[in-house]
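S.K.: Using only what follows, build the 3D model:
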Amino acid sequence: MPKVLISDKMDPKAAAIFRERGVEVDEKPGLTKEELIAIIGDYDGLAIRSATKVTKEVLAAATNLKVVGRAGIGVDNIDIPAASAKGVVVMNTPFGNSITTAEHAIALIFALARQLPEADASTQAGKWEKNRFMGVEVTNKVLGLIGAGNIGSIVADRALGLKMKVVAYDPFLSAERAVELGIEKVTLDELLARADFITLHTPLTDQTRNILSAENIARTKPGVRIVNCARGGLIDEAALKAALDSGHVAGAALDVFVEEPAKASPLFGTANFISTPHLGASTDEAQVNVAIQVAEQISDYLLSGGITNALNVPSLSAEEAPKLRPYMALAEQLGSLVGQLAHDALSGIGIEVEGAAAELNQKPITGAVLAGLMGVYSDTVNMVNAPFLARERGLDVREVRHDRVGDYHTLVRVSVKTSEGEKSVAGTLFGDSSPRLVEIFGVKVEADLAGDMLYIVNLDAPGFIGRLGTTLGAAGVNIGTFHLGRRSAGGEAVLLLSIDSSVDESLLATIRGLPGVKVAMALRF
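M.R.: Prediction:
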């Protein structure tokens, strides 16, 4: 039974779902870093919110950990590169609090437009400053979205309902998607010049950090109002304060800050500034939704291999996983075979699929090939860290999908570039479930890949198989299966033998000394 730790306060429905699905779960919110490190090795999964920090030190101690699930969008508290190198899947729940965050942004737009916090404080102080709080309408105003993904698109929909005109800057927004949303795609400079309100809905990356810098704030339309419910660090807070003080920015509302908890921001006390303590996801509905989603996602992965909303590995639905599992087994075997036979000077690898395989999600197949290939270099490789290791080695990875149908109803081919040219192996599935090698370096052969094996290239000549059998028999090595292929009679032949025990270098040297032998290698699957 898989075992999961919930290390942050989470809705009880999360633990209930784990137990219903047959996953053992412990709820231990409030652990210190040292306490977490002491126990994390006992768990296959870790469910967190924002309090738990999944650092390199925590991951180093997580000897059995397979997946970390964040109940929410932000994963700033997870060292994703370290998790990838460790082979740990990192998931989030990007849709559970989307509506809640979008609604908070809309609420802050209204609060800025009508100066609601200041008016409330003034009125409750016994004043009646009706003329002081002259607001603006949002109708017919231009709303500029920086980021038009999941949350940004919901904000756009709500803003259009308020009769605002919406323009968006997002490098990943297609023209077709913009039309579908009913918004106008613009450059950042155009957005800054035209927007009456600006709201940010983008992750914090090297490209988006301080996207509203002092320089860009100066380019905004005088009297602009700015809202940020996304991530601290997207706005230069000191520059925003200066723009508020000068009146160039008429108002700003921040739910997120560079440093949180924010207790000493330069913006505090500034006129026309509204702040909330990271409330974007703080509704009852959102907390229940993300708790349920993270429990379902972690359970799917641990029980069936389904991968949803992963940040460091291709997604694989729970429905796809059973269908893809035999293909992934075949792909991993082919990757391992080509890695063992030609691993010394690889510069590139190609993964081609045709027939039934071409109709499936190719990313998991590629991941399995790389896992098999990288397993030659490390004994802790899986689909998650294999692409990471391949990039570290400068390996160029190419994927090809063919519509054609060849001699087999399904085929996976793995080709590698070496100093001696390109070499390839190919395999298929028998009965849609049993992996089978059908070609090796241009030679047709039919073989299972399992356990200890011998790979031999020799000149096809009478008596060779007898000599080889005698040599193995004299060494006490029993042959399980025997697979033979050749280019032509009397030409080069390939032998793949499954054997009941491993062979040492001394025996390999003896085999290499047999007449006609060109290559003799021990393989392990």
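S.K.: Please make it C-alpha for all contacts and neighbour counts, starting now.
M.R.: Will do.
S.K.: L191 and A168 touch, don't they?
M.R.: Yes. The criterion here is Cα atoms under 8 Å, and L191 meets it with A168 at 7.0 Å.
S.K.: joint contacts of those two?
M.R.: Contact criterion Cα atoms under 8 Å, 6 or more residues apart in numbering; residues shared by L191 and A168: G144.
S.K.: On the C-terminal side of the lengthiest helix in the chain, identify the next helix or strand.
M.R.: For the chain, the helix that runs over the most residues, judged by DSSP state H, is helix 320-342. Per DSSP states H and E, helix 320-342 leads on to strand 348-355 as the next helix or strand towards the C-terminus.
S.K.: which residues touch that next one?
M.R.: The contact list for strand 348-355, computed with Cα under 8 Å, 6+ apart, reads 362, 366, 369, 395-406, 408-418.
S.K.: Show me these that map onto helices.
M.R.: When the contacts of strand 348-355 are checked against helices (DSSP H), the matches are 362, 366, 369.
S.K.: Out of those residues, which comes closest to A38?
M.R.: Using Cα to Cα, V369 comes nearest to A38 of the ones in helices among the contacts of strand 348-355, at 34.6 Å.
S.K.: now the other sequence, so there's something to compare against:
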Amino acid sequence: MPPRILISDSLSPAAIDIFRARGIEADFEPALGKDEARLAAAIGAYDGLAIRSATKVTAEILARAERLKVIGRAGIGVDNVDIPAATAKGVIVMNTPFGNSVTTAEHAIAMMFALARQIPAADASTQAGKWEKNRFMGVEIAGKTLGIVGCGNIGAIVADRALGLKMRVIAYDPFLTEERAQALGVEKVELDALLAHADVITLHTPMTPQTKNILSAEALARTRKGVRVVNCARGGLLDEMALARALDDGHVAGAALDVFAVEPATENPLFGRANVVCTPHLGASTSEAQEKVALQVAEQMSDYFTRGAVANAVNFPSITAEEAPRLAPFVALGEKLGLFIGQIARSGVQSLSIVFEGHIAQQKTRAITAAALSGLLKPILEDVSPVSAPAIAKERGIAVEEITREAQSGYESLLALAARTAEGEIRVAGTVFHDGRPRIMRIGEIGVDAEFAPSMIYTQNEDRPGFIGRFANVLGAASVNIATFALGRDAPGGCAVALVAVDGALLEGTLDEIRALPGVKQATTLKF
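M.R.: Sure, this is the predicted structure:
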């Protein structure tokens, strides 16, 4: 019986032709995605689901998806898919992460021009029969400083276009290296410097806890008077009420927004202002981009069903069914070790070295490397996956080195990561025992033995008597239960580390109390 795919959003007819040419049944029902009840009733008959943004794939729909194996999103954003529910159901979620890049970058440039020359307001005035030539005084783009927040794939394209317009380009991105910045022709700066010097600020970063309201009221107050703001990335990257106040008092000269905190945005505090340009999330809306992502998703889904290939999956590494039993535990280990580094690093990672030692060095290690990079980048880039992580690391100039060698540590297999940052090197190593559970075995030169837990605390401290008691008292007073407590030190009275698994989340105030304990050098909460 051939695979059967449901296309529940509007998709190019060329995509349907690809499915059918590969022997896959494709039912085109573009109105179905807007009716959750009808979609839930129909989904049980399909092996694949091809969507754009209108279809919301909820946990309830996935619960009815008895045959579903893969969801293909024509576009980059997968916030309309319940990824944890799909993963738990064993459904692979694919997207097309680079098909919209040029289109979105061009929209940002167009919005910048519209803002600088007041084109929408001037158009409305002229078409209303007025001739207000003196009212619409614009500013030149050439010679101005463009500040790019997030210099990944789209941000780099914006930088290239801006340099062609003779702008000076500065960029803030924790993962952008000096070498990559030089290659792009941009100046890498910290966020405060960008805010202080940019004439125009454009946002091109994903929406994560770290980037939410990155343009807050406080950040906007640190910008230069007369700055213009462009956001074609994600709603919620800026505080809309704070931006409205900054526009009212004249500190911000104008704003151009394609995305909003709540969409569809039928009302917003920024609407109705002459110095604000708004579009309804059109960043990816060109015929070329829509054709491109439709063809890509059709090819990827067809390859999965006909050849077993997995491409651009956000919840599954690129490994074959035959390799999975051997590699899966080490893929999980690599991701968790990378996630450990990503959460304790105090500055952007410039390079990552991965050592495969023992039996694992003889296996196909690319999926493990991809998983380690995914974990490393995930604290900053929420949407990163083992498939997209290598390309993202390359875009940001993060050098990756893989080393394979025979067993030297006494373990059958050992995986060791070393990340270079502006503040020094972070090293961690782990293995997988016969129970199949990944473990941390070494942090720097300090030996530990700790299983990963959903919620953990990592501390680095001076090896002094009484530390454990004081640490435990802080957690006890906060009603935080300790599940496991792993310790290690380099020498008596020297440097010590602790990895503590706790039940539930830790409040920031409790973490501050731990940091204030005598001898504590670093205290960080970890999520795995």
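S.K.: angle of the longest helix of the first structure against strand 348-355?
M.R.: Angle of helix 320-342 of the first structure versus strand 348-355, following axes from the mean of the first three to the mean of the last three Cα atoms, to 10 degrees, is 140 degrees.
S.K.: what packs against helix 320-342 of the first structure?
M.R.: helix 362-374, strand 410-418, strand 421-430, strand 434-440, strand 517-524 (3 or more Cα pairs under 8 Å, 6 or more residues apart in numbering; DSSP states H and E).
S.K.: Now that helix: buried residues?
M.R.: Neighbour-count burial for helix 320-342 of the first structure flags 320-321, 324-340, 342 (criterion: 16 or more other Cα atoms under 10 Å).
S.K.: circling back: just the buried residues from the contacts of strand 348-355 of the first structure, in PyMOL please.
M.R.: The following PyMOL command selects only the buried members of the contacts of strand 348-355 of the first structure, with burial defined by 16+ other Cα under 10 Å:
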select buried, resi 362+366+369+395+397+401+410+411+412+413+414+415+416+417+418
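S.K.: Give me whichever of the helices and strands packed on helix 320-342 of the first structure is most buried.
M.R.: helix 362-374 (a mean of 26; mean count of other Cα atoms under 10 Å).
S.K.: How about residues contacting that helix?
M.R.: Contact with helix 362-374 of the first structure is made by 314, 316, 324, 327-329, 331-340, 351, 353, 381-387, 389-390, 399, 414, as judged by Cα under 8 Å, 6+ apart.
S.K.: go on, stretch 47-64 of the second structure?
M.R.: So stretch 47-64 of the second structure is in contact with 3-11, 32-34, 36, 39-41, 43-44, 67-75, 77, 80-82, 85-86, 89, 297-298, 301, going by Cα under 8 Å, 6+ apart.
S.K.: Then stretch 136-155 of the first structure?
M.R.: The set of residues external to stretch 136-155 of the first structure that reach it, using Cα under 8 Å, 6+ apart, is 95, 98-99, 101-103, 105-106, 110, 113-114, 156, 159, 162-170, 173, 181, 188, 191-192, 194-202.
S.K.: which parts of that stretch are buried?
M.R.: So for stretch 136-155 of the first structure, counting by 16+ other Cα under 10 Å, buried means 138, 141-148, 151-155.
S.K.: which residues does A418 of the second structure contact?
M.R.: For A418 of the second structure, the contacting residues are 352-354, 425-428, by Cα under 8 Å, 6+ apart.
S.K.: and the residues you listed, which two are the farthest apart?
M.R.: The span of those, defined through Cα to Cα, is set by I354 and E425 at 13.0 Å.
S.K.: Neighbour count: these two, which is higher?
M.R.: It is I354, of I354 of the second structure and E425, that has more neighbours when counted by other Cα atoms under 10 Å, with 24 against 15.
S.K.: Mind telling me what element that one is part of?
M.R.: Taking DSSP H and E as the definition, I354 of the second structure sits inside strand 349-358.
S.K.: Doesn't F175 of the second structure belong to a strand?
M.R.: No. Counting by DSSP: H, G, I helix; E, B strand; the rest coil, F175 of the second structure is not found in a strand; it is coil.
S.K.: Map it across to the first structure for me.
M.R.: Using TM-score structural alignment, the equivalent of F175 of the second structure in the first structure is F172.
S.K.: any idea how far K33 of the first structure is from that match?
M.R.: Distance, F172 of the first structure to K33 of the first structure, by Cα to Cα, to the nearest Å: 37 Å.
S.K.: And T410 of the first structure, by the same measure?
M.R.: For T410 of the first structure relative to K33 of the first structure (Cα to Cα), the value is 49 Å.
S.K.: Could you do E215 of the first structure as well?
M.R.: E215 of the first structure is 40 Å from K33 of the first structure, by Cα to Cα.
S.K.: Ok, P314 of the first structure next?
M.R.: Look at P314 of the first structure and K33 of the first structure: by Cα to Cα, they are 30 Å apart.
S.K.: So the equivalent of V227 of the first structure over in the second structure, which state does it fall into?
M.R.: Superposed on the second structure with TM-score structural alignment, V227 of the first structure falls opposite V230. State at V230 of the second structure, reduced to three classes by three-state DSSP: strand.
S.K.: list the contacts for V230 of the second structure?
M.R.: Contacts for V230 of the second structure (Cα under 8 Å, 6+ apart) come out as 108, 111-112, 200-203, 255-257.
S.K.: do the same with G22 of the first structure
M.R.: For G22 of the first structure, the residues meeting the contact criterion (Cα under 8 Å, 6+ apart) are 1-2.
S.K.: which SS class is T93 of the first structure?
M.R.: Classification of T93 of the first structure using three-state DSSP returns coil.
S.K.: What is the burial count for it?
M.R.: Neighbour count of T93 of the first structure, defined by other Cα under 10 Å: 23.
S.K.: Name all residues that make contact with the aligned partner of it in the second structure.
M.R.: When the second structure is aligned by TM-score structural alignment, T93 of the first structure is paired with T96. Neighbouring residues of T96 of the second structure by Cα under 8 Å, 6+ apart: 73-76, 293, 296-297, 312.
S.K.: wait, isn't A356 of the first structure in contact with G406?
M.R.: No. With contact defined as Cα under 8 Å, A356 of the first structure does not reach G406; the gap is 10.7 Å.
S.K.: Aligned to V338 of the first structure, what sits in the second structure?
M.R.: Under the alignment (TM-score structural alignment), V338 of the first structure maps onto nothing in the second structure.
S.K.: Out of the contacts of stretch 47-64 of the second structure, which sit inside strands?
M.R.: Here DSSP state E is the test, and those give 4-7, 70-73 as lying in strands.
S.K.: Distance check, S84 of the first structure against G348 of the first structure.
M.R.: As judged by Cα to Cα, S84 of the first structure and G348 of the first structure stand 21 Å apart.
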